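Visitor: Have a look; sequence and predicted model below, questions after that.
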Amino acid sequence: MSDEKDERRPAGELEATVMAALWAAGDPQTPGEVQVSLGVGLARTTVTTILTRLHDKGVVDRRRQGRGYAYFPVQDAQGLTARRMHTELDRDGDRETVLARFVAQLSPDDERVLRDLLESGEG
């Protein structure tokens, strides 16, 4: 029996790695192209599964290319982070308390940036 199970990485880590490859590529990538760019020994089927899950989550989109698909991110890294923050906020019924605790933990610089964004109407 091999140590393959010990070498497995969490799905979130794999998804982040695949997303980084898509952002770095700058144009739609097939699972095979992503696999080559990762260079970490993942099977093409594993990369395809990760891309399909990301598509199901609405994080990437795809277009037909040959018999398969080429995938591309629907947002940049910062947009995806903001989306995740909204998702977490939506999970709790007491938004005001969650936001208050979030703001209370901001660094002075982050607090200044947030104030500036809110005052300028960009937030």
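Guide: In hand now; what should we look at?
Visitor: hey, let's count contacts and neighbours off CA atoms from now on
Guide: Fine.
Visitor: roughly how far apart are residue 123 and residue 38?
Guide: For residue 123, the distance to residue 38 (C-alpha to C-alpha, to the nearest Å) stands at 35 Å.
Visitor: Which one's more surrounded, these two?
Guide: residue 38 (16 against 10; other C-alpha atoms under 10 Å).
Visitor: who's in contact with the closest residue to the more buried one other than its chain neighbours?
Guide: Spatial nearest neighbour of residue 38, chain neighbours left out: residue 21 (6.8 Å); criterion: C-alpha to C-alpha, 6 or more residues apart in numbering. Neighbouring residues of residue 21 by C-alpha atoms under 8 Å, 6 or more residues apart in numbering: 34, 37-38.
Visitor: quick one: residue 14 and residue 50 touch, right?
Guide: Yes. Counting by C-alpha atoms under 8 Å, residue 14 touches residue 50, with 7.4 Å between them.
Visitor: Could you tell me whether residue 21 really is in a helix?
Guide: Yes. Looking at residue 21 with DSSP: H, G, I helix; E, B strand; the rest coil, it is inside a helix.
Visitor: Show me where the protein has its helices.
Guide: Assigned by DSSP state H, the chain shows helices spanning 4-7, 11-25, 31-38, 44-56, 77-91, 95-104, 108-120.
Visitor: What about residue 65, how many residues nearby?
Guide: Neighbours of residue 65 (other C-alpha under 10 Å): 12.
Visitor: for comparison:
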Amino acid sequence: MTDRSGVGGVEPAPRRRGQGELEAQVLAVLKNAPAPVPVVWVQEHLDGGLAYTTVITILTRLHVKGAVARERAGRSFVWTAVADESGLAALRMRKVLDAESDRKAVLASFVTALSPNDERLLRELLGDEGEERTGGPREGGD
């Protein structure tokens, strides 16, 4: 019998993944799915052998966040990705913002902490958005 344990005969504990990491992995699997898929399909395509109940919990959380859609298929559901990882990050950011009473202060703090490159990118995105939403340049812009 071979000793596969770590130092001192103790096996190292498996690394515990955070909720955000698991959600991102599930979304990546769903993005590669050929069509809406059942939980078992997602479970089989995830690395790490997660329990069925863990996968259904993650899918349900993603559904509540609007990152996945589900439709009835017999007595259960099939699942489809609606958002990608960047969309999921945006949903988390919006949830944090929605939880605060002073949105202006939170956004001001966020923007002042951005790197110059990220600030420039945000200005470009807001400039493009402003033109799409109003049909022209934003009033009071730089």
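Guide: Yep, it's here. Source: prediction; values computed, not measured.
Visitor: quick one on the thing from earlier: for residue 106 of the second structure, see how far away the counterpart of the residue nearest to residue 38 of the first structure in the second structure is.
Guide: Aligning on TM-score structural alignment places residue 21 of the first structure opposite residue 29 in the second structure. Remark: distance between residue 29 of the second structure and residue 106 of the second structure (C-alpha to C-alpha) = 33 Å.
Visitor: Residue 98 of the second structure now?
Guide: 10 Å.
Visitor: can you check residue 96 of the second structure too?
Guide: 10 Å.
Visitor: Next: residue 26 of the second structure.
Guide: 30 Å.
Visitor: repeat for residue 97 of the second structure
Guide: 7 Å.
Visitor: now residue 51 of the second structure
Guide: Applying C-alpha to C-alpha to residue 51 of the second structure and residue 106 of the second structure gives a distance of 38 Å.
Visitor: in the second structure, which residue is closest to the centre?
Guide: residue 88 (2.9 Å; C-alpha atoms, centre = their mean).
Visitor: Need the counterpart of that residue in the first structure.
Guide: Using TM-score structural alignment, the partner of residue 88 of the second structure in the first structure is residue 80.
Visitor: which residues touch that match?
Guide: Residue 80 of the first structure neighbours (C-alpha under 8 Å, 6+ apart): residue 59.
Visitor: buried stuff in stretch 104-121 of the first structure?
Guide: residue 114 (16 or more other C-alpha atoms under 10 Å).
Visitor: do the same with stretch 36-50 of the first structure
Guide: Quick answer for stretch 36-50 of the first structure (16+ other C-alpha under 10 Å): 38, 44, 47-48, 50.
Visitor: again, but for stretch 13-30 of the first structure
Guide: In stretch 13-30 of the first structure, the ones that count as buried by 16+ other C-alpha under 10 Å are 14-15, 18-23, 28-30.
Visitor: Out of those, flag the one nearest to residue 63 of the first structure.
Guide: Distance to residue 63 of the first structure across the buried residues of stretch 13-30 of the first structure (C-alpha to C-alpha) is lowest for residue 28, with 8.1 Å.
Visitor: isn't that closest one right up against residue 65?
Guide: No. Applying C-alpha under 8 Å as the test, residue 28 of the first structure and residue 65 come out as separate, 9.6 Å apart.
Visitor: ok so, going back, where's the match of residue 21 of the first structure relative to residue 58 of the second structure, distance?
Guide: With C-alpha to C-alpha as the criterion, residue 29 of the second structure and residue 58 of the second structure are 12 Å apart.
Visitor: residue in the second structure matching residue 93 of the first structure?
Guide: With TM-score structural alignment as the criterion, residue 93 of the first structure matches residue 101.
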